[in-house]
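Visitor: Structure for the following, please:
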Amino acid sequence: MSLTESQAPANPEGSSERVQPTDAELVHLIGLTSSELTTLMTERGQPAYRGKQIARWLYSKRAASPSMMTDLPASLRTDLDTWAVARTLSAIRMDAAADGAIKYALQLRDGLAIEAVYLPYQDRVSVCLSSQVGCPAGCTFCATARMGLKRQLTAGEIVEQYLWLQDAQPNRRISHAVFMGMGEPLLNVEAVIQALRVLIVEVQVSARNLTVSTVGAVPGMLRLAESGLPVNLALSLHAPNDGLRAQLVPTARAWPLLQILSAADQYRLQTGRDVTYEYVLINNVNDSEAHARALTDLLDGHSGSVNLIPYNPVQGIEVYEPSTSDRIGRFRRILVAAGRTVTQRMRRGLAVSAACGQLAGAGGAKTSQRHIRRSR
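Guide: Sure thing, here's the model as predicted:
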C-alpha cells in the first residue's frame, strides 16, 4: 500500500468537505526518508523535488511545522497542515546533573511521557534514546520495567528525540546515539530500523556511532542483521546462566542464552560489527568470582568485549545494592585473565536518575509545567 493510501486521511465518499483527521491519521513527516517523502509528494500530484525540500526542512533546518517551510508554495503548506505534522514532542521537565548529563522528560501527543538523556564527553556528544513508552522486558532492577509497556514509539518519535536534544543543546553536534533508554528496542524492531535509517541517511549520523541494546530478543536481532545497517549491538546478559537470568530478566525465559549468543554470532557475521556484552553488577546477586568464571566459560568462542555496569539504585527497588569496588575489581580481573577485553560503564546522571536503568518517563504524568533541578 502506498504512503498516501496508508497514511493520508480520505474524505467519505460523496463528500466535498475536507474531513479533519484525528491524531492517529496525521502523517508524521519526521521519520520518513527523502525517498519516502518524494513518493508521498508525487502520489499527491506534487513535483518529486518537493520531497527533498521537505526533508531538508525537517532534518537540516529543523522546521517545527509545515507552515515554516517557506520555499514551498503557500497552497502546499496549507494543505500539509491539514493532514501532516512535523514536530510532536514537547518538554515537560529538564534535570541537569553536575557531571554534564541532562535528562529531558518529553511529552507525546497523546499525553504519555518518555525520557531521553544528553551525554556530553570531552571527545564526543551522545544521546540515549527511548524506543517504547515503558518496557515489557520486566528486568527486576530497572525503573522502566516497573511501568510495563504502555505503547510502542513510532520511528518519527524516536528520531524526534535526537532532533529535540540537538536543538536544546546547539553548541555541540550530537555525534553518537544509543538505543538504551526506555523500552526494549528489538521488540519494536521495525520502528527502530526505520529510525536508524533516517538518522544515518538524513541526519548524517555515522552507523558506527549508533548502538542498539537488547536483552536478547532473538527475532529482532536477526531482523536487525538482515536490515543491512552496520550499527553496533550491545547484548545485555546480566547473568552467566539461564536460571539466574530468568530471575533478573523475566523475558529471558523465551530465549535461552545459547540461542541468544548464536544470534549474536550471526549478527557479527552479517554486519561485520562486533558485539558488546553488557553485565550489570548487583551486590551478592550476580557478582561473585564464581559468576565471573561462569561468564568466561559462557562467552568462550564468542568474540566481543564485556561492559561492566555497576547497578544504579532505583527508588522503590530496595532489594538490590551496587557491587562494592572490591567485588567489581575481582570480577573484572577474572575476565581479563581469560583474555576478554573489559570496560566499565561510566556512571553519568546518577544524581538526577538519568543513569542506566533509572528512566521512568516522568511517571507518565500529563503536565505542561517545566521543572529544572540541578544536582550539586
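
Visitor: Every contact and neighbour count from this point should use C-alpha atoms.
Guide: OK.

Visitor: What ranges does the stretch 1-150 of the chain have for its strands?
Guide: Counting by DSSP state E, counting those that start in this stretch, the stretch 1-150 of the chain has strands at residues 27-28, 84-85, 90-96, 102-107, 113-120, 125-128, 132-134, 149-152.

Visitor: Could you do the stretch 201-350 of the chain as well?
Guide: With DSSP E, counting those that start in this stretch as the criterion, the stretch 201-350 of the chain has strands spanning 210-214, 232-236, 275-281, 306-310, 342-344.

Visitor: looking at the ones you listed, which is closest to Met147?
Guide: When those are compared by Cα to Cα, strand 210-214 sits nearest Met147, at 17.9 Å.

Visitor: Summarise which helices and strands the closest one is packed against.
Guide: Helices and strands touching strand 210-214, as assessed by 3 or more Cα pairs under 8 Å, 6 or more residues apart in numbering; DSSP states H and E, comprise strand 176-179, strand 232-236.

Visitor: please give me the structure for this one as well, since I'd like to look at both together:
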Amino acid sequence: MTSAPATDITARDEPGRVNLLDLDRAGLQRLAADLEEKPFRAVQLLKWLHQRRVTDFERMTDLSKALRSRLRECAEVRLPRPVFDQESRDGTRKWVLALDGGNAIETVFIPENGRGTLCVSSQVGCALDCTFCSTAQQGFNRNLTTAEIIGQVWFAEDALAAEGRGRRVTNVVLMGMGEPLANYRSVLPATRLMVDQHAYGLSRRRVTLSTSGLVPNLRRLAEESDISLAVSLHAPNDALRDEIVPVNRRYPLAELLDACRLYVERTPHRRITWEYVMLDGVNDGDRHAAELARLLEGIPSKINLIPFNPFPGARYRCSPAERIERFSRQLQRAGYITTVRRTRGEDIDGACGQLVGQVDDRIRRRPRWGGMEESRP
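Guide: The predicted structure is shown next:
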C-alpha cells in the first residue's frame, strides 16, 4: 500500500455552490452566461479542471481576477476522497473512494499493452439484482452525481501521474458498480466530458457504456450519444435470462434487441459487444451457444465470454476452461468475433462481478487508519 496522492483542493460543501465537475461544456457555458462572461470561458475552465487538474481558482491565470473572485463565491471543485488503494499482482489497481453522506464506490484501473482501461461506477450499489454479481448483493443506495462519476477519471489520472510509471487512462468503461442507464441524467454529461477534446479527449470508441438492458433509456442514448455500447446478455432466451438478469422480465430480449439494432443504425460502422458470463451447467451448453448465434443474427456483434468470478455466498461456479473454449469455437464457426476475457485483479476483488468487495468494512475501518490509507473487469 502507498499513500493516496495529494491534491490542491480543500473539500467544501457550502449551500448554493455549484460543483464545477458536475458541468459539461454546455453547463459551463450556461454558468459563464449567468456570470456575464463569454462562452469561451467554458473551454478555459474545462482545460484547467480536466487536463491540468487544477482546482484552485487562483491558479487559473488566464481568467480575470474578477471572474476568479466570482467563482470563489458561487462555485467549488469537490472530488471523491480515497480511503483505500491496492494493486494486484497483475498490475490492476483498485481504489475505494468515499463520497458525501458516508457512501463509497470502487474504481479499477487495468493496465494492458499499449492501453489502460478504467472501470468506473455510476451508482452506489445496484437495484437490478443480477444473480452472478457481488454488487447486486449490496442492494441500491443512490445514484452518483456527474461530478462523482467524472471525478473517478480525474482521480485516476492524478494518481497514475503520481506513480511516475507512464501509465494513463486510454479507455473508460462504465461497468463498475451500478447500472449506468438507471442514472442517465448524470451519466450522459460525464461521458460528454470524457470525449470532449478540451477535457479528456477520448475517442468515442474508447468510452463504453455497459447496460443490462433498460430499453427506454437505451433508445434515448441512441438519439443523444455515439459512444460504444456493451450489453450484459448472459443468456440466449427469455426464460433463462429472467433468472440470471431479472430486468429481462420487464424488457425481454425482443425489445432489447430492437433497441440495440437502433443503436447500431444511429452509430454507423459500430457493433454491439455482448457480455456473457460463463456459469457452469447453467448457460454454457452447446444448445445455448447455438441459440445465442441465432439470436444475434444480423446484428454487428462481438461476443465477450466472461469466466465467472466467485464471491462469498455465490450460487454459481465458473464453467471449466475446456467448456468455455468449446463455446467460443462454436460461436466463431457461426461467424462471430468471440473473445474470452482474461480475469484481472481477482486477488484484490477487482474482477468483473466482484466490485463492492469490502467497501462498507473499509469505510467503517477508516477512523482506525487515522486518515487516508491506500490500498478490468
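
Visitor: Tell me how they score on TM after superposing.
Guide: Overlay of the two chains. TM-score (TM-score structural alignment, normalised by the length of the first structure): 0.88; 351 aligned residues with a Cα RMSD of 2.0 Å.

Visitor: can you list the helices and strands packed on strand 210-214 of the first structure in JSON lines and add distance to Gln344 of the first structure and mean neighbour count?
Guide: Converted to JSON lines, these look like this (distance: least, Cα to Cα, whole Å; neighbours: other Cα atoms under 10 Å):
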{"stretch": "strand 176-179", "distance to Gln344 of the first structure": "16", "mean neighbour count": "22"}
{"stretch": "strand 232-236", "distance to Gln344 of the first structure": "14", "mean neighbour count": "22"}
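
Visitor: Let's have these in TSV, adding distance to Glu226 of the first structure.
Guide: Listed next are those as TSV, based on distance: least, Cα to Cα, whole Å:
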stretch	distance to Glu226 of the first structure
strand 176-179	18
strand 232-236	13
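
Visitor: coming back round to it: which one, of the strands of the stretch 201-350 of the first structure, ends up nearest to Ile30 of the first structure?
Guide: strand 210-214 (18.6 Å).

Visitor: what span of the second structure lines up against that closest one?
Guide: Taken onto the second structure by TM-score structural alignment, strand 210-214 of the first structure occupies residues 207-211 there.

Visitor: Spit out the contact partners of the residue nearest to the spatial centre of the second structure.
Guide: For the second structure, the residue nearest the mean C-alpha position is Leu174 (2.2 Å; Cα atoms, centre = their mean). For Leu174 of the second structure, the contacting residues are Cys119, Val120, Ser121, Ser122, Pro180, Val207, Thr208, Leu209, Ser210, by Cα atoms under 8 Å, 6 or more residues apart in numbering.

Visitor: Now rank these by neighbours and give me the top one.
Guide: The residue in these with the most neighbours, by other Cα atoms under 10 Å, is Ser122 (30 neighbours).

Visitor: Need the counterpart of that residue in the first structure.
Guide: When the first structure is aligned by TM-score structural alignment, the residue opposite Ser122 of the second structure is Ser131.

Visitor: Pull the number of nearby residues for the counterpart of Asn307 of the first structure in the second structure.
Guide: Aligned counterpart of Asn307 of the first structure in the second structure: Asn304 (TM-score structural alignment). By other Cα under 10 Å, 20 other residues sit near Asn304 of the second structure.

Visitor: wait, Asn304 of the second structure sits on Arg342?
Guide: No - with contact defined as Cα atoms under 8 Å, Asn304 of the second structure does not reach Arg342; the gap is 10.2 Å.

Visitor: what sits against Tyr59 of the first structure?
Guide: Each residue near Tyr59 of the first structure by Cα under 8 Å, 6+ apart is listed here: Leu163, Glu202, Val203.

Visitor: three-state assignment of the first one?
Guide: Meaning Leu163 of the first structure. What DSSP: H, G, I helix; E, B strand; the rest coil gives for Leu163 of the first structure is helix.

Visitor: check contacts around the corresponding residue of the first structure for Thr145 of the second structure.
Guide: Thr145 of the second structure maps onto Thr154 in the first structure, with residues paired by TM-score structural alignment. Residues in contact with Thr154 of the first structure, defined by Cα under 8 Å, 6+ apart, are Gly31, Ala191.

Visitor: For Val133 of the first structure, see how far away Thr154 of the first structure is.
Guide: Here the distance between Thr154 of the first structure and Val133 of the first structure works out to 10 Å (Cα to Cα, to the nearest Å).

Visitor: Please apply the same query to Gln152 of the first structure.
Guide: In terms of Cα to Cα, Gln152 of the first structure sits 6 Å off from Val133 of the first structure.
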